[in-house]
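Colleague: give the three-dimensional model of this entry:
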Amino acid sequence: RRFHAETGLSPLQWLLHQRVNRARELLESTDLPMEQVARLSGLVTTDSLRQHLSRRTGLTPSAYRATFTRRTDREGSVASSGIRT
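Modeller: Okay, here's the model as predicted:
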């Protein structure tokens, strides 16, 4: 009850949000294969990654990566190809 009072989420919901946020970071900033993104974010499988990311963002992992990949411009600064949700 205390956790829910502090965060507004159940412990499982909070954990899933953290894992999806980590997956989003990895999709935006790396070229890792989807299997590695799923594993490193704690979502374990590509099916789980797809399900949770799609539910949260409305995009598949591939579509999310294509939309929000960070690219380095000629001056070395990071640019994003989309607006973060």
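
Colleague: going forward, measure contacts and count neighbours with C-alpha atoms only.
Modeller: Noted.

Colleague: got a list of contacts for the longest helix belonging to the chain?
Modeller: When the chain is parsed with DSSP state H, its longest helix is helix 11-29. Identification of contacts with helix 11-29 by C-alpha atoms under 8 Å, 6 or more residues apart in numbering yields 3-4, 7, 32, 37-38, 40-43, 49, 52-53, 61, 64-65, 68-70.

Colleague: mind listing what's buried along that helix?
Modeller: Buried residues in helix 11-29, counted by 16 or more other C-alpha atoms under 10 Å: 16-17, 19-20, 22-29.

Colleague: following up with a second sequence; could you model it the same way so I can compare the two?
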Amino acid sequence: MRHLDEPLTVADLARHAGVSVRTLSRRFHDETGAGPLQWLLRRRVERARALLETTTLPMDQVARARGLGTAHSLRLHLLRRTGLPPGAYRSASSRLTATAAH
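Modeller: Here you go, the predicted structure:
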């Protein structure tokens, strides 16, 4: 989790785990229900969502800080996960937070 913002490949993860890529992929899927790269992308998007909810950082900074690269990449992945682009997600999240505070 500490390295989600870094470029990671399945080969990097397998090497770190001391197993083959095939073994890592199989075990990862058995444990999480997703392949390593899908799991990694989900965690990155979750962490980007948290930044969007709690900061006013520009989209490019959010994307880079969470390993998604560019604001365009953040937009594509967030749209797939939530149906909202980053700006709309941030606005909706701040409205929900304000409503919950009252």
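
Colleague: follow-up on the earlier one: let me have the buried residues of helix 11-29 of structure 1 in JSON lines, extended by distance to residue 79 of structure 1.
Modeller: Formatted as JSON lines, the buried residues of helix 11-29 of structure 1 follow (distance: C-alpha to C-alpha, whole Å):
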{"residue": "16", "distance to residue 79 of structure 1": "27"}
{"residue": "17", "distance to residue 79 of structure 1": "25"}
{"residue": "19", "distance to residue 79 of structure 1": "24"}
{"residue": "20", "distance to residue 79 of structure 1": "22"}
{"residue": "22", "distance to residue 79 of structure 1": "19"}
{"residue": "23", "distance to residue 79 of structure 1": "19"}
{"residue": "24", "distance to residue 79 of structure 1": "16"}
{"residue": "25", "distance to residue 79 of structure 1": "14"}
{"residue": "26", "distance to residue 79 of structure 1": "15"}
{"residue": "27", "distance to residue 79 of structure 1": "14"}
{"residue": "28", "distance to residue 79 of structure 1": "11"}
{"residue": "29", "distance to residue 79 of structure 1": "11"}
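
Colleague: between those, which is nearest residue 80 of structure 1?
Modeller: residue 28 (8.4 Å; C-alpha to C-alpha).

Colleague: quick check: that closest one vs residue 66 of structure 1, distance?
Modeller: 9 Å (C-alpha to C-alpha, to the nearest Å).

Colleague: show me which of the contacts of helix 11-29 of structure 1 are buried.
Modeller: The buried subset of the contacts of helix 11-29 of structure 1 - by 16+ other C-alpha under 10 Å - is 37-38, 41-43, 49, 52-53, 61, 64-65, 68-70.

Colleague: narrow these to those in helices?
Modeller: 37-38, 41, 49, 52-53, 61, 64-65, 68.
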